[in-house]
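Quick one, what's the 3D model for this:
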Amino acid sequence: MKTILVLALEGVMDSSLAITLDTIRAGQAFLSGARKPGRVQLLVAGHKKSIRTGGGLRLNADLTFAEVPGLTRWPDWIVIPGLGLVSDKAIGSRLQKKDAMAAMALLRMAPRSVRVGASCSSVFLLADTGLLSGRNVTMTWWLAHLFRARHPDVRLDETKMLVRDGPILTAGSAYAQLDLMLAIVTDCMGTSIAHLCSRYLIIDQRPSQARYMIHAHAQHVDPTVVAAERWIDAHLAGPISIADLAAELAVSPKTLARRIEAATGLSPVKFLQRRRLLHASHLIETTSMSIEAVAARVGYQDGTALRKLVRREFGTTPGALRS
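A predicted model of the protein is given here:
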């Protein structure tokens, strides 16, 4: 039997918790229908036996964090649903609370064989344990700049929906918990059960967060990077060199590269490409312009180049973005 342990902290996002529990229970039901009952056990742990969600609902946990090490065997998976944190101050304050500290202590105590999954702002909690140091992760894209500032030793790619690095599985923004749980169901219950969950719960396959990023959402703490975004956005149709961009911003190309990488984790070339693609996806989704016209508007020579980049970076086609 495999065991999935869900760590439910006070104020947990109701949707993230519900997605976690409903996906596992759906998989359990399909296993039972396939005459394979009891193969996967679901346990919910809280700092106390009664947990209050972010929406004010009450959840009765199966056990407390302190009781987990006393189980007959450690769970195969530990899942941390999203916490709904939206600012640097809220993140810092939340992670200092007793239940968060207890959850982090439990994660550090777990054997290396235990797999851990987290999405959205709960990746901050996982990172504060030190278990993500040197690892590749993803998380909610609009908090990425705060994550980089707090954990420069973690390799973050916020364009990805899911990133697996050894025993750690991380997912993107709030509803990426769906993708996280499908991956865990696949691991614990098999591909066919995960496929049934996907069909019955209508979970679409979204390999990238990049297409969901709001192209005007500039939250970087570095004003030079914000200025770079604005200048690029105003000159997308024409050729843009990094040297010219640096000159416009009155900094050296090396300084510009250093600041862009610190704020976004991207090289200047990738940063420029990201701006072009975000504008392209916005135009594809919100206008009836042809792909060739969109390509010209954002600085690509033809529609073929844009189609290839959309498929590579977003994991889909321009037609699918528009449908």
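
From now on I want contacts and neighbour counts done on CA atoms only, so please keep to that.
OK.

can I assume residue 141 is in contact with residue 158?
Yes. Contact criterion Cα atoms under 8 Å: residue 141 and residue 158 qualify, at 4.9 Å.

Who has more neighbours out of the two?
Taking other Cα atoms under 10 Å, residue 141 and residue 158 do not tie; residue 158 has more neighbours (26 against 22).

ok, the more buried one - contacts?
137, 138, 139, 140, 141, 144, 172, 209, 210 (Cα atoms under 8 Å, 6 or more residues apart in numbering).

What is the burial count for the fourth one?
In terms of burial, residue 140 registers 27 neighbours under the definition other Cα under 10 Å.

List the contacts of it.
Contact analysis of residue 140 by Cα under 8 Å, 6+ apart lists 119, 120, 121, 158, 171, 172, 173, 174.

how close does the second one sit to residue 191?
Here the distance between residue 120 and residue 191 works out to 25 Å (Cα to Cα, to the nearest Å).

One more: the fifth one?
Computed with Cα to Cα, the distance linking residue 171 and residue 191 is 19 Å.

for comparison, sequence B:
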Amino acid sequence: MLEAANRVARMNGKPPYFTVRQLTPSQALAPDAAAQLVILPGMGLATEREVRETTQTVQFATLTDALVKLAAPGTIIAGSCSGCFALGQAGLLDGRVATTTWWLAPLLKTMYPRVRLNSRDIVVEDGPLVTAGAAFSHIDLLLHLIERFAGFAVAEDCRRFMMADSRPSQLPYLSVATLLSAAPDLQQAELFLRRNIRRQVSIAELAAACGMSPRTFSRHLQRVTAMTPTAFVQILRVTEAIRLLRTRGLTADEIAARVGYADATALRRAMRKRTGRTLDSFRE
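Below is the predicted model:
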């Protein structure tokens, strides 16, 4: 992606925007290692066990030491997917708004509680820190960085040349069932809500479906999913609305009725709150 930006520059008779060096963590610890932009890719870790085991290794400690050294004033640090755990271990997420791949987001919050987690967006920027979700969100991250360093026009050219669509939200890809896979008791809340999705459902009803008090349910749900009960309900309704939009060809009012909102206006408000987008923008 950075080379694509450099090609756009050459096409327009300008010098390249980026000079790229690939460094191992050990090389990054060298006294002369410095950069305006540091990009840490994902590390191929997909489960809690893989993350926890990796963060205990000597190699991971070297990586976090390198990140601390490179994070000098004026340097942008970018990471994606499981790479965000290295940013957390280095203390770079403390007090910052950040994201990661949606199914590891609760673990990130558990391991680094000072992060201000935003698991909704694919790319999140907070000062010198830029984070992104999983796999193909690397493309979104690079386009975001190209726009920051080279301008919107260059980033848009790169998007078109690489045929990369704009995907600001992770929600269409989020699976509540996957988030709850390690918590069978909470799965009963999801099942109850799906069966009653056309009507308003109280937190007390969801808690009762799990055999818990509302307070215990809220605390357990927050630990497993990094969501409040209200966010849990809204996200399940919103993701179901997106599915219906893409598969049934229904109107906004019809979709709103099927997912428990009084009308299309109420659904639009929920969509804006949870995705930052309109429902219609999710049509494929």
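
joint contacts of residue 141 and residue 158 of the first structure?
Both residue 141 of the first structure and residue 158 are in contact with 172, 209, where contact means Cα under 8 Å, 6+ apart.

Which parts of the stretch 101-250 of the second structure are strands?
Secondary structure of the stretch 101-250 of the second structure (DSSP state E, counting those that start in this stretch): strands located at 116-117, 123-126, 129-132.

Quick one: list the elements packing against the first one.
Taking 3 or more Cα pairs under 8 Å, 6 or more residues apart in numbering; DSSP states H and E as contact, the helices and strands that strand 116-117 of the second structure lies on are strand 97-98.

Superposed on the first structure, what's the mean shift for the strand it packs on?
Here the mean offset of strand 97-98 of the second structure against the first structure after fitting is 1.1 Å, by mean Cα distance after the TM-score superposition for the first structure.

do stretch 152-161 of the second structure as well
Stretch 152-161 of the second structure, aligned to the first structure and superposed, deviates on average by 1.4 Å (mean Cα distance after the TM-score superposition for the first structure).

That stretch aligns to what range in the first structure?
On the first structure, the counterpart of stretch 152-161 of the second structure by TM-score structural alignment is residues 191-200.

Return the distance of that stretch from the chain's centre.
Centre-to-centre, stretch 191-200 of the first structure and its host chain are 21 Å apart (Cα atoms, centre = their mean, to the nearest Å).

more neighbours, residue 120 and residue 191 of the first structure?
Between residue 120 of the first structure and residue 191, residue 120 has the larger neighbour count (other Cα under 10 Å), namely 27 against 14.

what ranges do the strands span in the stretch 1-150 of the first structure?
Assigned by DSSP E, counting those that start in this stretch, the stretch 1-150 of the first structure shows strands spanning 2-7, 40-46, 50-52, 58-60, 63-64, 77-80, 115-119, 136-137.

Would you mind giving those as CSV with distance to residue 291 of the first structure added?
Shown next, in CSV, are the strands of the stretch 1-150 of the first structure (distance: least, Cα to Cα, whole Å):
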stretch, distance to residue 291 of the first structure
strand 2-7, 44
strand 40-46, 47
strand 50-52, 49
strand 58-60, 49
strand 63-64, 54
strand 77-80, 40
strand 115-119, 33
strand 136-137, 32
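
can you list those in JSON lines and add mean neighbour count and distance to residue 102 of the first structure?
Below are those laid out as JSON lines (neighbours: other Cα atoms under 10 Å; distance: least, Cα to Cα, whole Å):
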{"stretch": "strand 2-7", "mean neighbour count": "21", "distance to residue 102 of the first structure": "10"}
{"stretch": "strand 40-46", "mean neighbour count": "20", "distance to residue 102 of the first structure": "10"}
{"stretch": "strand 50-52", "mean neighbour count": "18", "distance to residue 102 of the first structure": "14"}
{"stretch": "strand 58-60", "mean neighbour count": "13", "distance to residue 102 of the first structure": "18"}
{"stretch": "strand 63-64", "mean neighbour count": "16", "distance to residue 102 of the first structure": "10"}
{"stretch": "strand 77-80", "mean neighbour count": "25", "distance to residue 102 of the first structure": "13"}
{"stretch": "strand 115-119", "mean neighbour count": "26", "distance to residue 102 of the first structure": "16"}
{"stretch": "strand 136-137", "mean neighbour count": "22", "distance to residue 102 of the first structure": "23"}
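
With respect to residue 33 of the first structure, which of those lies nearest?
Of all the strands of the stretch 1-150 of the first structure, strand 40-46 sits nearest to residue 33 of the first structure, with 13.5 Å by Cα to Cα.

so the closest one aligns onto which residues of the second structure?
By TM-score structural alignment, strand 40-46 of the first structure lines up with residues 18-24 in the second structure.

next one: the matching stretch to chain centre, how far?
Remark: stretch 18-24 of the second structure is offset 25 Å from the chain centroid, using Cα atoms, centre = their mean.

picking that back up, which one of the strands of the stretch 1-150 of the first structure lies closest to residue 178 of the first structure?
Among these, strand 115-119 comes nearest to residue 178 of the first structure, with 9.6 Å by Cα to Cα.

Superpose on the second structure and give me the mean offset of the closest one.
Mean for strand 115-119 of the first structure is 0.7 Å (mean Cα distance after the TM-score superposition for the first structure).

what's the angle from that strand to strand 2-7?
40 degrees (axes from the mean of the first three to the mean of the last three Cα atoms, to 10 degrees).
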